[in-house]
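Student: What follows is a predicted structure for the sequence shown.
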Amino acid sequence: MHHYEVFGLQVSSEIELDEVPIGVGGDVWIRKGEVHRPNQATFENDVYAIEEQLFYLHIPEVGRFQVENGQTITVDPYPDATTEQLKLYLLGSCLGCLLHQRQVVPLHGSVLDIEGHGLLITGQSGAGKSTIANAMIDRGYPFVTDDVAAIAFKEDVPYVHLAYPSQKLWEDVVTRWEIETTRGVTRQVEGRTKFSVVRQQAFAKEMVPLQFIFEVSPVQDLTDVQMCHVTGIEKIKTLLTHTYRNKLLVHLRPHESYLQQIMRIASHIHVFRIERPIGIPLEQQICDMMLEQLHVKV
């Protein structure tokens, strides 16, 4: 059994999660075993099935996963599944839904530690979140998490827990930035390869207070980067939109209590929306704009 610490949880796992920081284990258990689709699901499709405090995930050619009561993850891998493939879903969907079961807020995005201020970059798939985060890392700012931001309150201030020192980056980004480090293929989509890239030296040392969220949106026919401040109900909607696995949210936990947590987070943070042209590498300009707002607001 291996023992790790991730998202503020002590995890004991039969599957080696080599890039995850070492811990003592005992909060969460990851074990191999048989997994079957639940018989009395309140929601299901070809990929997911959900009962109260039970989340089922089936990924063809990889395996079946079951998350129960915020404590146990059971993995039933296919014979040819690689450890990298299993880790992709264990550290993503499985732990993300486990956080929901434990009533923790998981937001979707990359978080940087900017001189003690937490800055979360979010957006839909393909928006360039990890590419922009990589540009920030290249400037010397450590990252706290690459994909799932687990939010905990400390003296009423929302903090982002440390995840693990690995980024998911497309091959063209790895090549363009000349990133020389350990990496493994996580998946291939439409002829593009995405890597899990270990960035141990760029990883933050401690949790950071969340103070800024930047939502990045690629826009067709736009010629320049535009940014606006998001306030009021739009701020709440933005946090709900970029909750991890938001489409499953209503089935995973009580909505009213979650909304209260989101409103509590919103009262402590600034939210901005960045619209960017499609297909143009403008991450340096976007980084400049984000840092300028941070220095104005802090």
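Tutor: Great, that's in hand.

Student: hey, let's count contacts and neighbours off CA atoms from now on
Tutor: Fine.

Student: Please, where are all the helices along the stretch 51-200 of the chain?
Tutor: 83-89, 95-101, 129-138, 171-176 (DSSP state H, counting those that start in this stretch).

Student: Take those helices and write them to JSON lines, including mean neighbour count.
Tutor: Written out in JSON lines, the entries for the helices of the stretch 51-200 of the chain read as follows (neighbours: other Cα atoms under 10 Å):
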{"stretch": "helix 83-89", "mean neighbour count": "18"}
{"stretch": "helix 95-101", "mean neighbour count": "24"}
{"stretch": "helix 129-138", "mean neighbour count": "21"}
{"stretch": "helix 171-176", "mean neighbour count": "13"}
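
Student: which one of these lies closest to Asn39?
Tutor: Comparing those against Asn39 with Cα to Cα, the closest turns out to be helix 95-101 (19.4 Å).

Student: also this one, for the comparison:
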Amino acid sequence: MSLMQPLFHYRVCGLSVASDFALPGMVTATESVSQPDVCVRRGTTPAKLDTARRIGPTWQLNDTAFLFQVPQVARFLVTDGSEVVVDVDELSTTVDAAPFLLGTAFGVLLHQRGQLVLHAATVSYRGRGVALCGITGAGKSTLAAALCRAGCDFVGDDVAAIRFDVGGVPTILPDGRQHRLWMDAAEQLALTDRIGPPVRPSMNKFHVDPPRVPTQDPMPLSAIFILRTAATSRLLELEPVDAAALLRDEVYRSKPASHLGRDADLFRQIAVLIGQVQVFLFERSMDFTQLDDTVAAVLAKFGTKA
């Protein structure tokens, strides 16, 4: 379906995206694309899918579409990995809906396209990528911003789409998300002059403009750090069997992926991934006074595999 003008153009997880409304927290693409990979529009969605083959409390899916609802915010219809229709609640706005669009909706869309997607912030150093995985609150965004302060380039926040090239080498796809930081983290990292709107209304977490525009080119993924909170620090390179088990838990929007029947495919993709990339378990304190030590530990390990 055609989009109404004006269009907003973005790069999301390597995909060109055209939207008929602005997406807070996304860096506008430098060039528009006449036929984007994904179209996002505000419109009316069905209350249910007539051909649904699986139904959950707030979601339904059929062979081509995934419909889900965020109560009092919006209903989202994600179709064929190429279109998202956002049906905004009458008491809500597209600003309220945007975090769920860029989160669950795009996670589902990427799974529809058969991609491996990790819950991770990503940075690069000298053209080689590193993914920082972890649950919400694990400090992924703060560590990514601190690594950028130490000389890395920012790639993306929260969602990492990985593609395997013709030689089987995993690459991180470029993303246009800004940093998403709590106010205390932005203050500690001296980024308050780059703070934009809050991630969600009445939330003390903000979109923060990265110092440089994120790269538009895919880059090889060299290392993955799975972050855990602990009183004392421990950085351990994982054996393949342990890495595979932990990485399956780091798949972004893991439950919708299972609903879509992706478990076997994800197992295969993770097996290929751990054959190419170092995977570390990093247990460390969240204390800001130890952040520099955390950054130094990551940089010391990153890229050590030939």
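Tutor: Received the coordinates, thanks. The shown structure was predicted, so the numbers you read here are calculated from the model rather than taken from an experiment.

Student: Let me know the TM-score between chain one and chain two.
Tutor: Scored by TM-score structural alignment, normalised by the length of structure 1, the superposition of the two chains gives a TM-score of 0.90; 292 aligned residues with a Cα RMSD of 2.1 Å.

Student: nearest to Ile59 of structure 1, of the helices of the stretch 51-200 of structure 1?
Tutor: helix 83-89 (8.8 Å).

Student: Need the contact partners of that closest one.
Tutor: Among residues not part of helix 83-89 of structure 1, those counted as contacts by Cα atoms under 8 Å, 6 or more residues apart in numbering are 15-17, 62-63, 77, 184-187.

Student: wait, which of the helices of the stretch 51-200 of structure 1 is closest to Gln10 of structure 1?
Tutor: Of the helices of the stretch 51-200 of structure 1, the one closest to Gln10 of structure 1 (Cα to Cα) turns out to be helix 95-101, at 11.9 Å.

Student: whereabouts in structure 2 does that closest one align?
Tutor: The counterpart of helix 95-101 of structure 1 in structure 2, counting by TM-score structural alignment, spans residues 106-112.

Student: try stretch 247-256 of structure 1
Tutor: Under TM-score structural alignment, the match for stretch 247-256 of structure 1 in structure 2 covers residues 255-264.

Student: Pull up the distance across that stretch, start to finish.
Tutor: When the termini of stretch 255-264 of structure 2 are compared using Cα to Cα, to the nearest Å, they are 14 Å apart.

Student: Likewise for stretch 224-244 of structure 1?
Tutor: One end of stretch 224-244 of structure 1 sits 29 Å from the other (Cα to Cα).

Student: Over to stretch 201-214 of structure 1?
Tutor: Distance across stretch 201-214 of structure 1, first residue to last, is 24 Å (Cα to Cα).

Student: so how far is that stretch off the chain centroid?
Tutor: Once both centres are worked out by Cα atoms, centre = their mean, to the nearest Å, stretch 201-214 of structure 1 turns out to sit 13 Å from its chain's centre.

Student: what do you get for stretch 39-51 of structure 2?
Tutor: Stretch 39-51 of structure 2 has its average C-alpha position 23 Å from the chain's average C-alpha position, going by Cα atoms, centre = their mean.

Student: residues making contact with it?
Tutor: Applying Cα under 8 Å, 6+ apart, the set of residues contacting stretch 39-51 of structure 2 from outside is 3, 17-21, 60-62, 67, 75-77, 82-88.

Student: same thing with stretch 127-140 of structure 2?
Tutor: For stretch 127-140 of structure 2, contacts defined as Cα under 8 Å, 6+ apart pick out 118-124, 144, 157-158, 160, 171-172, 219-229, 250, 286, 302-303.

Student: corresponding residues in structure 1 for that stretch?
Tutor: Under TM-score structural alignment, the alignment places stretch 127-140 of structure 2 onto residues 116-129 of structure 1.

Student: If we go by neighbour counts, what in that stretch is buried?
Tutor: Along stretch 116-129 of structure 1, the positions that meet the burial threshold by neighbour count (16 or more other Cα atoms under 10 Å) are 117-123, 127-129.

Student: Also stretch 250-270 of structure 1?
Tutor: Along stretch 250-270 of structure 1, these residues count as buried under the neighbour rule (16+ other Cα under 10 Å): 251-253, 258, 261-266, 269-270.

Student: Closest one to Asp172 of structure 1 out of those residues, please.
Tutor: His270 (31.7 Å).

Student: with structure 1 superposed, average distance for the match of helix 95-101 of structure 1?
Tutor: With the two structures superposed, stretch 106-112 of structure 2 lies on average 0.7 Å from its match in structure 1, counting by mean Cα distance after the TM-score superposition for structure 1.

Student: how far does that stretch sit from the chain's center?
Tutor: Its chain's average C-alpha position is 11 Å from that of stretch 106-112 of structure 2, according to Cα atoms, centre = their mean.

Student: do stretch 202-211 of structure 2 as well
Tutor: Stretch 202-211 of structure 2 has its average C-alpha position 15 Å from the chain's average C-alpha position, going by Cα atoms, centre = their mean.

Student: Report the buried residues of it.
Tutor: 205-210.

Student: Adding distance to Glu187 of structure 2, write those residues out as CSV.
Tutor: Output for the buried residues of stretch 202-211 of structure 2, formatted as CSV (distance: Cα to Cα, whole Å):
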residue, distance to Glu187 of structure 2
Lys205, 12
Phe206, 12
His207, 13
Val208, 11
Asp209, 14
Pro210, 14
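
Student: What about Lys205 of structure 1, how many residues nearby?
Tutor: Using other Cα atoms under 10 Å, the number of residues around Lys205 of structure 1 comes to 12.

Student: do the one 5 residues further on as well
Tutor: Residues within reach of Leu210 of structure 1, counting by other Cα under 10 Å, total 27.

Student: Tell me if I am right that it is in a helix.
Tutor: No - secondary structure of Leu210 of structure 1, determined by DSSP: H, G, I helix; E, B strand; the rest coil: strand, with no helix assignment.

Student: Nice, that's everything, thank you.
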